[in-house]
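Asker: sequence first, then the predicted structure:
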Amino acid sequence: MKIAIGNDHAGPEYKKAIVEMLQKKGYEVVNYGTDSFDSVDYPDFGHQVAQDVEDKKVDFGIVICGSGNGIAMTANKHQGVRCALCWTTEIASLARQHNDANIIAIPARYTAVVQAVEMVETFLKTAFEGGRHANRVNKIACM
């Protein structure tokens, strides 16, 4: 499985821990994030991850910024992207089960690194339930 990850200055520590976990599990990782705590613009990284998901170059994406909101909004501008802002493993699981989310957004200033890693693990191992949820997911796309 191939995963794209992008982060702004709020998330270098989060990205490092997540990438280590992903690589230990054998995932291929495309890194668009910064490794610096110097201020950068989250859309620059969110668009890169979302474009890879939109173009089906990767299976899933992970985006990280301070609140998670800005980078999630950026990612969701792309067709076929369903980016879910998650702050618990339960929400990460439901985002996959009910919404077929293909990008997880992590709020670095409101979650711990360990919690973020757990959310990503949960997100990636959870399948979309389909059924009654499929019709709803199909209605998300612009017509």
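Answerer: Arrived safely. Keep in mind that what you see is a predicted model, and the values were worked out from it rather than measured. Numbering: from 1, shown residues only.

Asker: only C-alpha atoms from now on, for both contacts and neighbour counts.
Answerer: Fine.

Asker: strands along this protein, start to end?
Answerer: Using DSSP state E, the strands of the chain run over residues 2-7, 28-31, 60-65, 83-85, 103-107.

Asker: what sits against residue 118?
Answerer: The neighbours of residue 118, taking C-alpha atoms under 8 Å, 6 or more residues apart in numbering as the test, are residue 89.

Asker: now the strands of the chain as JSON lines including mean neighbour count and distance to residue 114?
Answerer: Rendered in JSON lines, the data for the strands of the chain read as follows (neighbours: other C-alpha atoms under 10 Å; distance: least, C-alpha to C-alpha, whole Å):
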{"stretch": "strand 2-7", "mean neighbour count": "25", "distance to residue 114": "17"}
{"stretch": "strand 28-31", "mean neighbour count": "17", "distance to residue 114": "19"}
{"stretch": "strand 60-65", "mean neighbour count": "29", "distance to residue 114": "14"}
{"stretch": "strand 83-85", "mean neighbour count": "26", "distance to residue 114": "17"}
{"stretch": "strand 103-107", "mean neighbour count": "29", "distance to residue 114": "12"}
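
Asker: below is an additional structure, to be compared with the one above:
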Amino acid sequence: MLIAIGSDHTGVHYKYAINNFLIEKGYKIKDFGFSEYGKKVDYPDFIHPTAEFVNKGKADFGIIICGSGNGAAMTANKYRKIRAALVWKKEIAVLARKHNNANIISLPARYLIKENEIIEIVRIFLETSFEGGRHKIRTEKISKILSSSVG
């Protein structure tokens, strides 16, 4: 399984920890994230290529990280086939996959989530399957609205 990952300067530490975890578990990684400590950058510059890679079907899932997680999720959700979910708790990771079929997880770097909790959230996200059924009908309505309103 190939995972695309992108982060701004606030997410560098988490990105490295997540990459190490993914490698340890046998995942392949395409890293679009910023890699330097101490320099500030703009999150869209790293989230766009990550989301585009997933949108084109080149990665199975994406992981994006910015200060609040909101800007990264908003950026990623501009792509037609992306369902990016802002996740900061294990329970939300489960529901993002089971009910929303999220294909990108957006994580906040500034809200003191412990490294082991971030890793557990990522693990849960990647290992949880979409339930389908009534949730499939709902997620199809998201794409339908997008495709009819976007030129």
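Answerer: Nice, thanks for sending it over. Note that the coordinates shown come from a computational prediction; the quantities given were computed from them, not determined experimentally.

Asker: quick one: TM-score?
Answerer: Put the two chains on top of each other and the TM-score (TM-score structural alignment, normalised by the length of structure 1) is 0.98; 143 aligned residues with a C-alpha RMSD of 0.7 Å.

Asker: so which of the strands of structure 1 is nearest residue 138 of structure 1?
Answerer: strand 83-85 (14.6 Å; C-alpha to C-alpha).

Asker: after superposition, how close is that closest one to structure 2?
Answerer: For strand 83-85 of structure 1, the mean deviation from structure 2 after alignment is 0.1 Å (mean C-alpha distance after the TM-score superposition for structure 1).

Asker: now do the contacts for the closest residue to residue 47 of structure 2 other than its chain neighbours.
Answerer: Distances taken as C-alpha to C-alpha, 6 or more residues apart in numbering place residue 6 nearest to residue 47 of structure 2, at 5.5 Å, with adjacent residues excluded. Residues near residue 6 of structure 2 by C-alpha under 8 Å, 6+ apart: 15, 31-34, 46-47, 49-50, 62-65.

Asker: switch the cut-off to 6 Å
Answerer: Residues counted as contacts of residue 6 of structure 2 (C-alpha atoms under 6 Å, 6 or more residues apart in numbering) are 32-33, 46-47, 50, 64.

Asker: list just the nearest of the residues you listed to residue 84 of structure 2.
Answerer: residue 64 (8.8 Å).

Asker: how near is the residue nearest the centre of structure 2 to residue 93 of structure 2?
Answerer: Centroid check for structure 2 by C-alpha atoms, centre = their mean gives residue 105 as the closest residue, at 2.6 Å. Using C-alpha to C-alpha, to the nearest Å, residue 105 of structure 2 is found at 8 Å from residue 93 of structure 2.

Asker: same question for residue 145 of structure 2.
Answerer: Distance from residue 145 of structure 2 to residue 93 of structure 2, by C-alpha to C-alpha: 24 Å.

Asker: ok, the closest residue to residue 93 of structure 2 other than its chain neighbours - how many residues close by?
Answerer: For residue 93 of structure 2, ignoring the flanking residues on the chain, the nearest one in space by C-alpha to C-alpha, 6+ apart is residue 125 at 5.1 Å. Residue 125 of structure 2 has 26 neighbouring residues, counting by other C-alpha atoms under 10 Å.
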